[in-house]
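J.: What follows is a predicted protein model with its sequence.
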Amino acid sequence: MFNRIRISTTLFLILILCGILQIGSNGMSFWAFRDDLQRLNQVEQSNQQRAALAQTRAVMLQASTALNKAGTLTALSYPADDIKTLMTTARASLTQSTTLFKSFMAMTAGNEHVRALQKETEKSFARWHNDLEHQAT
């Protein structure tokens, strides 16, 4: 009789142990899913930041190209209307680049390292933008 009680108690303890392991496993899976979701959100945010910065760079390159063409046409004594059109395009591109860069800077920075990188990017943008504005005057 005691043998049966020992066997049933042992089986019951094994069943409880399996239940505890199952609950622990589910909890760990939940934590892993939560961490993965946070990482996915970080990757998504960094992709949006990269896209905004790439758009800003493309518009700045358009402005630079327009200013270079205007300078070349001026040196070759082309009509003033062609040059004015290029200068208008360059100024519009500079305005658009400022708007795009503001949207990039409006995105939240994650940690201190990211904030430092954003500040360096802001300095670099300001330097390049000021050089192009000076060239456009």
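T.: Noted; the coordinates are in hand.
J.: going forward, measure contacts and count neighbours with C-alpha atoms only.
T.: Noted.
J.: Give me the contacts around the helix or strand hosting Asp131.
T.: In this structure, Asp131 sits in helix 112-136 according to DSSP states H and E. Helix 112-136 has contacts (Cα atoms under 8 Å, 6 or more residues apart in numbering) with 60, 63-64, 67, 87, 90-91, 94, 105, 109.
J.: okay if I get the residues you listed as CSV plus neighbour count?
T.: CSV is the format used below for the contacts of helix 112-136 (neighbours: other Cα atoms under 10 Å):
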residue, neighbour count
Met60, 23
Ala63, 28
Ser64, 22
Leu67, 23
Met87, 22
Ala90, 27
Arg91, 19
Leu94, 24
Met105, 18
Ala109, 17
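J.: Tell me the one of those residues nearest Asn26?
T.: Among the contacts of helix 112-136, Ala109 lies closest to Asn26 (Cα to Cα), at 32.5 Å.
J.: before we go on, here's another structure to hold up against the first:
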Amino acid sequence: MPTLRWDGDALFGDLANTGQLIEPGQEIDVDEEDADHYLGHRSGDWERVDEPAEGDGDESGDESEETDDDADSEDIEPPFDPTEPTVSELKDKLEDGDYTDAELEALKEAEDRSTAVDAINAELEEE
């Protein structure tokens, strides 16, 4: 179960999902499918504080390699500013371009519009 932290400056009202008010700095555990909802919030003030679950849960030395890979993917800049084109233009760029998963993830992190994030997620799923 992912752990997320609210880094906003004010209370976050999550009345529709959990019925609670979340204070700045507070960490919450959410279902995997709900994590994207919070992380995609327009404020951009949610942060995942645990590593996403991958593989079969084997606790061998592979985890340090995954952490290194995750750090490298965070350093990748989006290939273009996703907030400039319209969502339709963004979809066209995604279809016409040949972007790596890391570049698509960087685009998703830079994007606030839910329909644009959905288009990026769809492109990630196609690969």
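T.: Perfect, I can see it now. Quick caveat: nothing in here was measured; it's all calculated off a predicted structure.
J.: Superposing both, give me the TM-score.
T.: Between these two chains, after superposing, the TM-score reads 0.25 (TM-score structural alignment, normalised by the length of structure 2); 55 aligned residues with a Cα RMSD of 4.3 Å.
J.: hmm, back to that, quick check: the farthest pair among the contacts of helix 112-136 of structure 1?
T.: Farthest pair in the contacts of helix 112-136 of structure 1, by Cα to Cα: Met87 and Ala109, 35.0 Å.
J.: hmm, back to that, want to throw the contacts of helix 112-136 of structure 1 into TSV with distance to Arg115 of structure 1 and secondary structure?
T.: Conversion of those to TSV gives the following (distance: Cα to Cα, whole Å; DSSP: H, G, I helix; E, B strand; the rest coil):
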residue	distance to Arg115 of structure 1	secondary structure
Met60	23	helix
Ala63	27	helix
Ser64	28	helix
Leu67	32	helix
Met87	34	helix
Ala90	30	helix
Arg91	29	helix
Leu94	24	helix
Met105	10	helix
Ala109	6	coil
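J.: Tell me how far Glu44 of structure 1 lies from Ala92 of structure 1.
T.: Plainly put, Glu44 of structure 1 is 30 Å away from Ala92 of structure 1 if you go by Cα to Cα, to the nearest Å.
J.: Do a quick rundown of the helices in structure 1.
T.: 2-75, 80-106, 112-136 (DSSP state H).
J.: Over to structure 2?
T.: Along structure 2, counting by DSSP H, helices occupy 32-39, 62-74, 87-96, 101-110, 114-126.
J.: Out of those helices, the one nearest Glu47 of structure 2 is which?
T.: Evaluated with Cα to Cα, those place helix 32-39 nearest to Glu47 of structure 2, the distance being 6.6 Å.
J.: Same question for that closest one: list its buried residues.
T.: By neighbour count with 16 or more other Cα atoms under 10 Å, helix 32-39 of structure 2 contains the buried residues 35, 38-39.
J.: Can you check what angle separates it from helix 114-126?
T.: Helix 32-39 of structure 2 runs at 140 degrees relative to helix 114-126, counting by axes from the mean of the first three to the mean of the last three Cα atoms, to 10 degrees.
J.: helices or strands next to helix 32-39 of structure 2 in the packing?
T.: Using 3 or more Cα pairs under 8 Å, 6 or more residues apart in numbering; DSSP states H and E, the elements in contact with helix 32-39 of structure 2 are strand 46-48.
J.: elements contacting the strand it packs on?
T.: When contacts are defined as 3+ Cα pairs under 8 Å, 6+ apart, strand 46-48 of structure 2 sits against strand 3-6, helix 32-39.
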